[in-house]
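Student: Take this sequence and fold it.
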Amino acid sequence: MKRLSPISLCVALSVFSVQGWAETVVPMKGQSSQQTQTDITDCHNIAASQSASAAPPPSGGRLKGAAVGAAAGAAGAQVRGRQHDEFYDRVDDDTKQDYRQNRAKETAAAGAVVGGSRQRQERRAQQKTTAATTSTAYTSCLQGKGYQVNP
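Tutor: Purely as a prediction, here's the structure:
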């Protein structure tokens, strides 16, 4: 069996390393290429299990936004109606109800848009945090096993 030189081992490991991490792994304690590959796989599995146990991505943002928007719209319509008591009292209850429902629908649509936007922002931030945590766990694991990890 032909042994790889340390330089070719580093190149091979950087090319065939764990998906998503473009790092060079240098054995510092004379580990064999087989041991190095085993350690890389172990550290990848540890990092992946940590990211899998992370909080689930945020959901329900549009629905929450729509509910808040609808409540705000109905309340706002009621307040605006009360500002004009002399006219508001003359209007029948069905018309008042229609007005409140129309305002609630309009603001619910806006709330759904805002809620969806916030949800996407939270999801992106969580993905960045998870990726950074996973990469840190992977690198720390390899360093703990006696490797130098270069970006």
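
Student: From here on, just use CA atoms for contacts and neighbour counts.
Tutor: Fine.

Student: these two touch, right, Ile40 and Leu142?
Tutor: Yes: between Ile40 and Leu142 there is a contact at 6.9 Å, judged by Cα atoms under 8 Å.

Student: which of the residues in stretch 66-80 are buried?
Tutor: By neighbour count on 16 or more other Cα atoms under 10 Å, the buried set for stretch 66-80 is Ala66, Ala67, Val68, Gly69, Ala70, Ala71, Ala72, Gly73, Ala74, Gly76, Ala77, Gln78.

Student: what's the fourth one in contact with, if anything?
Tutor: Looking back up the chat, that one is Gly69. Counting by Cα atoms under 8 Å, 6 or more residues apart in numbering, Gly69 touches Ala104, Thr107, Ala108, Ala109, Ala110, Gly111, Ala112.

Student: Could you report the separation of the second one from Cys141?
Tutor: In this structure, Thr107 lies at 50 Å from Cys141, with Cα to Cα, to the nearest Å as the measure.

Student: Settle it for me: which of the two has more neighbours?
Tutor: When Thr107 and Cys141 are compared for neighbours, Thr107 comes out ahead with 23 against 19, by other Cα atoms under 10 Å.

Student: any idea which element the more buried one lies in?
Tutor: Per DSSP states H and E: Thr107 is located in helix 93-144.

Student: Show me how far that helix is from its chain's centre.
Tutor: Mean C-alpha position of helix 93-144 versus that of the full chain (Cα atoms, centre = their mean, to the nearest Å) differs by 10 Å.

Student: so what secondary structure elements neighbour that helix?
Tutor: On a contact count with 3 or more Cα pairs under 8 Å, 6 or more residues apart in numbering; DSSP states H and E, helix 93-144 meets helix 33-52, helix 61-83, strand 147-150.

Student: Turn the ones you listed into a markdown table, columns for distance to Glu122.
Tutor: Output for the helices and strands packed on helix 93-144, formatted as a markdown table (distance: least, Cα to Cα, whole Å):
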| stretch | distance to Glu122 |
| --- | --- |
| helix 33-52 | 17 |
| helix 61-83 | 10 |
| strand 147-150 | 30 |
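
Student: how about this one, so we can line them up?
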Amino acid sequence: MNRFVVPAAAVCLSAFCLSAIAQQVTPLKGQSPETTQQDIAACQAQAQAQAGIATAGTPNAGGRARGAAAGAAAGAAVAGARGRQHEEVYDRMDDDTKQAYRQNQAKDAAAAGMVVGGSRQRQERREDRANAPQQDAAVSSAYANCMQQRGYQVTP
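Tutor: Model prediction:
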């Protein structure tokens, strides 16, 4: 089963990349089909790298989790600082109560951080969608230039 997953993923990725570029490539120097496929893959990777597009993973993923982690850390730090501000009361509390207070503060801050992180993630995705036409044009141009340098005719 595993031996089919990697080729299937490669076919899907190359189909996505080819559909994004959607240009016809004609070898001008008698390149073999294998060489042509290698050149196409190399030029696609180079074009995406030049345009600053990540080829692996989900772009703008994990905003909520990052926000929650940052919020929890901030909440625990604030709880500790508040405890040190009111040392006379804080020192009289037992350790379980102090721990519960820090956990509650961290939990509340994590929830707020998750909301902020999700909001930032949505904003980044909106910006990515707005910039997509310029990125597509840049990738297409870089791909065509790379293929032409390798001895291919590229037509839209």
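
Student: Can you pull the TM-score for these?
Tutor: Laid over one another, the chains give 0.56 as their TM-score (TM-score structural alignment, normalised by the length of structure 1), with 103 aligned residues with a Cα RMSD of 3.4 Å.

Student: Need the max-distance pair from the contacts of Gly69 of structure 1.
Tutor: Largest separation among the contacts of Gly69 of structure 1 by Cα to Cα: Ala104 and Ala112, giving 11.9 Å.

Student: Give me the contacts around stretch 120-131 of structure 1.
Tutor: Contacts for stretch 120-131 of structure 1 (Cα under 8 Å, 6+ apart): Ser51, Ala54, Pro57, Pro58.

Student: Quick check: Gln135 of structure 2 touching Ala51?
Tutor: Yes: using Cα under 8 Å, Gln135 of structure 2 is in contact with Ala51, at 6.4 Å.

Student: follow-up on the earlier one: which one of the contacts of stretch 120-131 of structure 1 sits closest to Tyr147 of structure 1?
Tutor: For these, the residue nearest Tyr147 of structure 1 by Cα to Cα is Ser51; the value is 22.0 Å.

Student: What distance do you get for the closest one to Arg120 of structure 1?
Tutor: The value you get for Ser51 of structure 1 to Arg120 of structure 1, if Cα to Cα is used, is 19 Å.

Student: cool, and Gln126 of structure 1?
Tutor: Using Cα to Cα, we find Gln126 of structure 1 at a distance of 10 Å from Arg120 of structure 1.

Student: More neighbours: Ser51 and Arg120 of structure 1, which one.
Tutor: The neighbour comparison of Ser51 of structure 1 against Arg120 (other Cα under 10 Å) goes to Ser51, with 19 against 16.

Student: Pull the contacting residues for that one.
Tutor: Applying Cα under 8 Å, 6+ apart to Ser51 of structure 1 gives the contacts Thr130, Ala131, Thr133, Thr134.

Student: Mind doing that once more with 6 Å?
Tutor: By Cα atoms under 6 Å, 6 or more residues apart in numbering, the contact list for Ser51 of structure 1 reads Thr134.

Student: ok, now Gly61 of structure 1?
Tutor: Taking Cα under 6 Å, 6+ apart, we find Gly61 of structure 1 in contact with Gly115, Gly116, Gln119.

Student: Counterpart of the second one over in structure 2?
Tutor: Gly116 of structure 1 maps onto Gly118 in structure 2 when the alignment is built from TM-score structural alignment.

Student: likewise Gly69 of structure 1?
Tutor: Aligned partner of Gly69 of structure 1 by TM-score structural alignment: Gly71.

Student: how close does the closest residue in space to Gly69 of structure 1 that isn't next to it in sequence get to Tyr99 of structure 1?
Tutor: Spatially, and ignoring its direct neighbours in sequence, Gly69 of structure 1 is nearest to Ala108 (4.2 Å; Cα to Cα, 6 or more residues apart in numbering). Ala108 of structure 1 sits 14 Å away from Tyr99 of structure 1, taking Cα to Cα as the criterion.

Student: quick one: which of these two has more around it?
Tutor: Neighbour totals were compared for Ala108 of structure 1 and Tyr99, and Ala108 leads with 25 against 17 (other Cα under 10 Å).

Student: The closest residue to Ala77 of structure 1 other than its chain neighbours: neighbour count?
Tutor: Leaving aside its chain neighbours, Ala77 of structure 1 sits nearest to Arg100 (5.4 Å; criterion: Cα to Cα, 6+ apart). Residues near Arg100 of structure 1, counting by other Cα under 10 Å, number 20.

Student: Next: Arg84 of structure 2.
Tutor: Neighbour count for Arg84 of structure 2, taken as other Cα under 10 Å: 13.

Student: Cheers, nothing more for now.
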